[in-house]
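Chemist: Below are the sequence and a predicted model; questions follow.
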Amino acid sequence: MTSRPSVLVLGEALIDIVEREGGDVEFVGGSPANVAVGIARQDIATHLLTRLGRDDRGRRIADQVTASGALIHDASWTDAATSIARARLRADGSAAYEFDIVWALDAEAAAEAAEAASVVHSGSIALFLQPGGEVALSTLERAKRAGTIVTVDPNVRPALVGSDPRPVAERAFAAATLVKLSDEDAEALYPGASAARVLETIAALGPRVVVMTRGGEGALALGPSGVVDVAPLVVEVADTIGAGDAFMASLITSVVDDADLLGGDVAALQRALRRAAVTAGITVSRPGANPPTRAEVDAAV
């Protein structure tokens, strides 16, 4: 009997300081950390290799991540301050961010952790900001060569990725088995290109499945058997913080749960998209990045 697959998430964990009427509110955040929490809440063994300060904010992040069931790698801890992102909510509930972040990653720890995982995920600031970006990218590439499933979400942050994020993003895409990006990411990477063209361009780099989320229009995916789309779950939106991360976490869960997803089965891809849409919908219905449990998703699918 083989053991259940485990997922390694490489990337930043930070505190989101959300500006609200009546005062700021702090939430645990960072796209990869949110993804790790989301996967663990689906009852999948999850490890997060990140960068945390030994301060109150770092301990708050660790408490929330471990409460979800995920484990934080020992190499994640540092004597520097925990990173923060200040989020200002727009009228539609989406957030504009300002960052105070330093990103570094222990290369030896990342390599060892990736060797022990069945799935390796990274994305967001972790891919673009140095010196940790090169470590994250190299780890994904080694994992691909070893035959490990690799998932990527570029989650492009214009304030941090430089004037031309495409070379870094495409290097990550080339290492990936599955890519998820938003329509905003697509516009940042391939300005003016249609959704179909973006999916085809990324798929040509090597991923077996490429998914684009489109907010209120749902999501579109290109797999080995063609294009599949899904409508969003209609809910009253509290805010959109963590929606894409919840969607990504659900896709990774489906990769672990359903071997047919990466094999070209259209029905499996449709199931994965529907489940991810429900997961994201539940997340946006409550404040902050607070993804649902497996039981909550099962009840709503």
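Modeler: Yep, it's here.

Chemist: For the rest of this, base every contact and every neighbour count on C-alpha atoms.
Modeler: Noted.

Chemist: what about the helices in this structure?
Modeler: 31-40, 56-67, 107-116, 125-128, 132-145, 166-175, 183-189, 195-203, 243-257, 266-284, 294-300 (DSSP state H).

Chemist: Deepest in the core, which of those is it.
Modeler: helix 31-40 (a mean of 31; mean count of other C-alpha atoms under 10 Å).

Chemist: now what about that helix, what contacts it?
Modeler: For helix 31-40, the surrounding residues in contact (C-alpha atoms under 8 Å, 6 or more residues apart in numbering) are 9-13, 46-48, 50, 64-65, 68-70, 122-124, 155, 242, 245-246, 248-250, 252-253, 289, 291-293.

Chemist: Among these, name the ones in strands.
Modeler: If you go by DSSP state E, the contacts of helix 31-40 have V9, L10, T46, H47, L48, S122, G123 in strands.

Chemist: Throw the helices of the chain into a markdown table and include distance to R20, thanks.
Modeler: Below are the helices of the chain laid out as a markdown table (distance: least, C-alpha to C-alpha, whole Å):
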| stretch | distance to R20 |
| --- | --- |
| helix 31-40 | 21 |
| helix 56-67 | 19 |
| helix 107-116 | 37 |
| helix 125-128 | 25 |
| helix 132-145 | 32 |
| helix 166-175 | 33 |
| helix 183-189 | 24 |
| helix 195-203 | 34 |
| helix 243-257 | 19 |
| helix 266-284 | 16 |
| helix 294-300 | 28 |
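
Chemist: Comparison target below:
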Amino acid sequence: MSPEAQVLVVGESIMDVVVDAEGTETDAPGGSPANVALGLARLGVGARLATALAHDAFGEAIAAHLGASGVVIDDASWGLERTAVARATIAADGSATYDFDIAWELPGAPALAGERVLHTGSIAAFLSPGADRVREAVAAAAGRALVTFDPNVRPALLGEPDAVRAEVESLAAACDVVKLSDEDAAWLYPGRAIDVVVAELLGAGAGIVAVTLGGDGAVVANSEASAVVPAVPVEVRDTVGAGDTFMAALIAGLLATDAAPATLDHDALARLGKRAATAASITVGRVGADLPTARELEHALDAATVQECLDAAACTSPW
């Protein structure tokens, strides 16, 4: 592993293949955990990825894509017969049908090697047999490093919400941070308000719960405080990778503070959320899961601060 690695990411890598109405195929490396590793590396946080790939064209393309940004892929990741694929076929009316060819297997539970954070989530946390190794890795890391989790629910690959919710809450008990989207929350906790979902996950044992709300921003909370984070104004071009960007920036922000997540006050939670939401706004402002670099994020945060000052001055001006 790279000696600079601060985060061990455990989870799937997938080649997304989109077939348009004319039959033209477009390939894009994806998979929520792989995107988080990519986002961390681009933010200057060393990331080691324990995933599942095959030595085929898709696997080599995914590895090259991640490696170009500095992600270190664990040697044990090369164990599949063929790399996982998610294929979307777009009809003339714009509707899409999906086909998944996904295997998730690990030779053993990935272990920390000095990293300060273990992150996992999405398909990797639920699809056997690899999910069993993920749970072993989480159990071993709890108390030794920060553990972060994004369920990133994929209903087509999961069972009934009640069973999945029990798994999510079981994992949350060992996690310092649980992040989910409002869509995840609606599927896992149908009919329940976001504040109720947050309370449920905090009650299960999570240190911090963050829920992204699309155009309505995000909520970041622990048992002591809660912060509502406004959305960052942006012309949305593509939401792919936005949640993964938020997660990566949240982890990077936590690494920059010495305080335990569960002890952060309102202002600290608000700063974390603002940073993560700003990073996500950069991703949705361009096509594809093109996650921002540290320089791009700092530039966007500086611009936002200037705009806030201008707005405040305009509000107080007697003219």
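Modeler: Ah, there it is. In this text, all values refer to a predicted model and were calculated from it rather than measured experimentally.

Chemist: that older thread, so for V209 of the first structure, which of the helices of the first structure sits nearest?
Modeler: Nearest of those to V209 of the first structure, taken as C-alpha to C-alpha: helix 195-203 at 7.1 Å.

Chemist: Now do that closest one against helix 166-175, angle only.
Modeler: Interaxial angle, helix 195-203 of the first structure versus helix 166-175 (axes from the mean of the first three to the mean of the last three C-alpha atoms, to 10 degrees): 70 degrees.

Chemist: With adjacent residues omitted, what lies nearest to E115 of the first structure?
Modeler: A143 (7.2 Å; C-alpha to C-alpha, 6 or more residues apart in numbering).

Chemist: picking up where we left off before, which of the ones in strands among the contacts of helix 31-40 of the first structure count as buried?
Modeler: V9, L10, T46, H47, L48, S122, G123 (16 or more other C-alpha atoms under 10 Å).

Chemist: from those, which single one is nearest A280 of the first structure?
Modeler: Once C-alpha to C-alpha is applied, the member of those that ends up nearest A280 of the first structure is G123, at 17.6 Å.

Chemist: distance of Q307 of the second structure from E235 of the second structure?
Modeler: 17 Å (C-alpha to C-alpha, to the nearest Å).

Chemist: ugh, typo on my part, it should be V177 of the second structure
Modeler: 29 Å.

Chemist: Same drill for the two, tell me which one is more crowded.
Modeler: Higher neighbour count among V177 of the second structure and E235: V177, with 30 against 11, using other C-alpha atoms under 10 Å.

Chemist: is it true that the more buried one touches V209?
Modeler: Yes. Using C-alpha atoms under 8 Å, V177 of the second structure is in contact with V209, at 5.8 Å.

Chemist: what's around Q307 of the second structure, how many residues?
Modeler: 12.

Chemist: Looking at the ones in strands among the contacts of helix 31-40 of the first structure, spot the one nearest D55 of the first structure.
Modeler: Taking C-alpha to C-alpha as the measure, L48 is the one of these closest to D55 of the first structure, at 18.1 Å.

Chemist: what's near enough to touch the closest one?
Modeler: L8, V9, L10, G11, A33, A36, A70, L71, I72, H73.

Chemist: right, and G93 of the first structure touches D239 too?
Modeler: Yes. If you go by C-alpha under 8 Å, G93 of the first structure and D239 touch, sitting 4.4 Å apart.

Chemist: of the two, who's got more company?
Modeler: Neighbours of G93 of the first structure and D239, each counted by other C-alpha under 10 Å, are more numerous for D239; the result is 21 against 15.
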